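1. Below: sequence and its predicted model.
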Amino acid sequence: MWTNFTKLFPGKVLKDQMWKCAKSTTLPYFAKEMEEMKALDNEAHKWMAHKDRPPQHWCRAHFETWSKCDIMINNLCESFNSFIFDARAKPPVSMFEEMRVKLMKRNQIRKDKMQAMVGNLCPKPRKVLEKNKMKAASDCISIGNGGDQVEVETFEGTKNVVNLTARTCTCRMWDLSGVPCKHAVSAIYHNRADPENFVADCYLKKTYLNIYSNLIKPVNGMEMWTRSEEPPILPPQHVTDIFHQKISKLQM
């Protein structure tokens, strides 16, 4: 979406505003940023608000919170595509074998690396949490109500309500990412608790190791494989061959 947008509406100002709209985590902020876009370029606003581009597909304010992931770009699949790039050009059996070996090596490297880590959290969530701790210390003031809800005010004058039992914040960053935002960290410290205990289970070291406990087993070389009675796997037809077949049928 960003690529198509920049082709039609070039310039850093519009690009930055488009990302502000996409990164809005609440509906009021999303509406505010869309109004800013409208003031900058009405045609750009119409393009983003078109029915073919529903915000449920590109704006955090409309994302569900069950996945605990606020990623908006497809770098993950692009990285995996690059990882298997050389194998894709090979015949089917050789392709699958190279992918299997690559994944087997990768799983061992990931598992060994995580086992060497100190602490209960994975490195990247810990880094995000440490940043939010610094922001909470310098920017947030918490006011409790004697229960599980805490009102957090920032020096900018904004206020957000944190529910420690439900693990939610009205800014929705904690809900979306699974890592306590600065408001949540401030509220957690106000209740004399440890923010690390409020990080989503998917970011725990034990969860990561549990995922990589399902090992890919080694396989003997092809010369030791049992002969199959099934027909051999053939490569897919070339596009031009399929096209000529369709032409021939039409001519008949």
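-> Now that the structure is in, tell me what you want to look at. These numbers were taken from a predicted model, which means no experiment stands behind them.

2. C-alpha only now, for contacts and for neighbours.
-> Will do.

3. All the helices of the stretch 51-200 of the chain, residue numbers only.
-> 75-83, 85-88, 92-115, 123-139, 173-177, 182-190 (DSSP state H, counting those that start in this stretch).

4. The first one versus helix 92-115: what angle between them?
-> Taking axes from the mean of the first three to the mean of the last three CA atoms, to 10 degrees, one finds helix 75-83 and helix 92-115 inclined to each other by 120 degrees.

5. Tell me how many other residues crowd Pro149.
-> Actually, residue 149 is Gln rather than Pro. 20 (other CA atoms under 10 Å).

6. Tell me the spacing between it and Thr168.
-> Counting by CA to CA, to the nearest Å, the separation of Gln149 from Thr168 is 10 Å.

7. Go through the helices of the stretch 51-200 of the chain and pick out the most buried.
-> Highest mean neighbour count of these: helix 182-190, a mean of 26 (counted as mean count of other CA atoms under 10 Å).

8. I'd guessed Thr26 sits against Cys171; true?
-> Yes. Counting by CA atoms under 8 Å, Thr26 touches Cys171, with 6.4 Å between them.

9. Of those two, give the one with the bigger neighbour count.
-> Taking other CA under 10 Å, Thr26 and Cys171 do not tie; Cys171 has more neighbours (22 against 17).

10. Could you report the separation of that one from Gly178?
-> Here the criterion is CA to CA. By it, Cys171 lies 13 Å from Gly178.

11. Need the residues touching each of Gln149 and Thr168.
-> Here Gln149 and Thr168 share the contacting residues Val162, scored by CA atoms under 8 Å, 6 or more residues apart in numbering.

12. Would you map the strands across this protein?
-> For the chain, the strands defined by DSSP state E occupy 140-144, 149-154, 159-163, 168-169.

13. Can I get the ones you listed in a markdown table including distance to Lys127?
-> Output for the strands of the chain, formatted as a markdown table (distance: least, CA to CA, whole Å):
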| stretch | distance to Lys127 |
| --- | --- |
| strand 140-144 | 19 |
| strand 149-154 | 22 |
| strand 159-163 | 21 |
| strand 168-169 | 20 |
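
14. Deepest-packed of the ones you listed, please.
-> It is strand 168-169: most buried of the strands of the chain by mean count of other CA under 10 Å, with a mean of 23.

15. before we go on, here's another structure to hold up against the first:
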Amino acid sequence: MLLSAVERDPNEQMYPLAWAVVEGENNNSWQWFISELKKCVPHNNGKEWIVISNEHQSILRAVQLELPKAEHRYCARHIYANWNKSFKGEEMKLLFLRCVKAYNLADFEEAISEMEDVTPVAVDAFKKCGPHLFCRSFVKIEEKCDVMEEALMKWKGLLCPKVQKTLDSEKEEVAKCTVIPSTSTRFQVVHYMDVLEVDIENRICTCRKWDLRGIPCCHGVASIFYLHKEVESYVDQCYTKEAYLRAYEGNINPCIGERHWPKN
């Protein structure tokens, strides 16, 4: 059985951390794997870590024992695979995703209400899965979690390309926002029929997109533009080109063929 651990790099791509071949996916194997992983990366018992996995009991046990301070979330795709067995169809899939992807509780409750109008039983099954473990609206905001190295070396921007693209899409929404200042750092922003509060000093917004991603939402961008400031400087440092290059400054040792392995 192949066990692996991956993370997201500053350009929102998957980055391999460690892998190992074990006799099977059981308690001993997962605990050994995570204990070895701890030797390779700073961990502080999981503080400031976010672990995302399926609901395999051996993984849950190993994380609890080896990284007790980590925030452990479930993979929504695995939750959906089980939930979908009883509630099929494209409409139910879209309702499920709307609940999962909602950034704040207001949007989450609206999505749940819409699902309940279609099939109340589906809502009961959804809630039994533990939405606080796999829905975005319940995620803690402290940690920001939504190219080849040579290509990034040539990149001239401050931010990684995918992050810059995400920020540019938020800039396009600014024309639909009306900004009303409260103080030099706090603003009321009207966006369509919604009214939100933005605090650019603490980098938060009622919609929670900025809080969770570390990338200003359109409401934050509108407020920053109101002050004639540079939006890119308000993006979390973890998304910078410098942070990306640091992530890849190490190397993976070459592997020689079996013919050259030491003989017992």
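-> Done, it's in. In this text the structure is predicted, and so the values were computed from the model without any measurement.

16. Overlay the chains and give the TM-score.
-> Here the TM-score for the pair of chains, by TM-score structural alignment, normalised by the length of structure 1, is 0.68; 186 aligned residues with a CA RMSD of 2.1 Å.

17. hang on, the earlier thing: export the helices of the stretch 51-200 of structure 1 to JSON lines and tack on distance to Asn210 of structure 1?
-> Output for the helices of the stretch 51-200 of structure 1, formatted as JSON lines (distance: least, CA to CA, whole Å):
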{"stretch": "helix 75-83", "distance to Asn210 of structure 1": "21"}
{"stretch": "helix 85-88", "distance to Asn210 of structure 1": "28"}
{"stretch": "helix 92-115", "distance to Asn210 of structure 1": "9"}
{"stretch": "helix 123-139", "distance to Asn210 of structure 1": "16"}
{"stretch": "helix 173-177", "distance to Asn210 of structure 1": "21"}
{"stretch": "helix 182-190", "distance to Asn210 of structure 1": "27"}
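
18. Indicate which one of the ones you listed is closest to Phe63 of structure 1.
-> Taking CA to CA, helix 173-177 is the member of the helices of the stretch 51-200 of structure 1 nearest to Phe63 of structure 1, at 7.7 Å.

19. same for that closest one, what does it pack against?
-> Applying 3 or more CA pairs under 8 Å, 6 or more residues apart in numbering; DSSP states H and E, one finds that helix 173-177 of structure 1 contacts strand 168-169.

20. returning to that earlier point: how about the strands of structure 1, which one is nearest Lys38 of structure 1?
-> Lys38 of structure 1 sits nearest to strand 159-163 of all those, at 26.6 Å, using CA to CA.

21. what does that closest one contact?
-> The contact list for strand 159-163 of structure 1, computed with CA under 8 Å, 6+ apart, reads 148-153, 168-171, 183-184, 187.

22. can you check stretch 199-211 of structure 1 too?
-> For stretch 199-211 of structure 1, the external contacting residues (CA under 8 Å, 6+ apart) are Lys68, Lys111, Met114, Gln115, Gly119, Asn120, Leu121, Cys122, Pro125, Gly178, Val179, Pro180.

23. Sort out which residues of it are buried, please.
-> Within stretch 199-211 of structure 1, the residues scored as buried using 16 or more other CA atoms under 10 Å are Val199, Ala200, Cys202, Tyr203, Leu204, Lys205, Tyr208.

24. What about the residues you listed, which are in helices?
-> Among the buried residues of stretch 199-211 of structure 1, the residues falling in helices (DSSP state H) are Lys205, Tyr208.

25. I'd like the buried residues of stretch 199-211 of structure 1 as a markdown table, with distance to Asp16 of structure 1 appended.
-> Output for the buried residues of stretch 199-211 of structure 1, formatted as a markdown table (distance: CA to CA, whole Å):
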| residue | distance to Asp16 of structure 1 |
| --- | --- |
| Val199 | 30 |
| Ala200 | 30 |
| Cys202 | 31 |
| Tyr203 | 30 |
| Leu204 | 33 |
| Lys205 | 35 |
| Tyr208 | 35 |
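
26. For Ser79 of structure 1, state which of the buried residues of stretch 199-211 of structure 1 is nearest.
-> Among the buried residues of stretch 199-211 of structure 1, Tyr208 lies closest to Ser79 of structure 1 (CA to CA), at 19.3 Å.

27. residues contacting whichever residue in structure 2 pairs up with Asn214 of structure 1?
-> In structure 2, Asn214 of structure 1 lines up with Gly250, judged by TM-score structural alignment. By CA under 8 Å, 6+ apart, the contact set of Gly250 of structure 2 is empty.

28. Now the two most distant members of the contacts of stretch 199-211 of structure 1.
-> The widest separation within the contacts of stretch 199-211 of structure 1 (CA to CA) is 25.7 Å, between Lys111 and Pro180.

29. aligned partner of Tyr103 of structure 2 in structure 1?
-> Aligned partner of Tyr103 of structure 2 by TM-score structural alignment: Thr25.

30. My read is that that match contacts Ala61, right?
-> Yes. Assessed by CA under 8 Å, Thr25 of structure 1 is found in contact with Ala61 at 4.1 Å.

31. Distance check, the corresponding residue of structure 1 for Ser169 of structure 2 against Val185 of structure 1.
-> Superposed on structure 1 with TM-score structural alignment, Ser169 of structure 2 falls opposite Lys131. According to CA to CA, Lys131 of structure 1 and Val185 of structure 1 sit 10 Å apart.

32. Kindly report the same for Ser228 of structure 1.
-> 60 Å.

33. try Ser94 of structure 1
-> 50 Å.

34. Glu143 of structure 2 touches Leu212, doesn't it?
-> Yes. Between Glu143 of structure 2 and Leu212 a contact is recorded at 7.2 Å, counting by CA under 8 Å.

35. Now Met37 of structure 1: closest residue in space, sequence neighbours ignored.
-> Distance criterion CA to CA, 6 or more residues apart in numbering; nearest residue to Met37 of structure 1, sequence neighbours excluded, is His45 at 5.7 Å.

36. Pull the contacting residues for Arg259 of structure 2.
-> Here Arg259 of structure 2 is in contact with no residue (CA under 8 Å, 6+ apart).

37. do Trp19 of structure 2 as well
-> By CA under 8 Å, 6+ apart, the neighbours of Trp19 of structure 2 are Leu2, Leu3, Ser4, Ala5.

38. matching residues in structure 1 for stretch 112-124 of structure 2?
-> Counting by TM-score structural alignment, stretch 112-124 of structure 2 falls onto residues 34-46 of structure 1.

39. buried stuff in the matching stretch?
-> Met34, Glu36, Met37, Ala44, His45.
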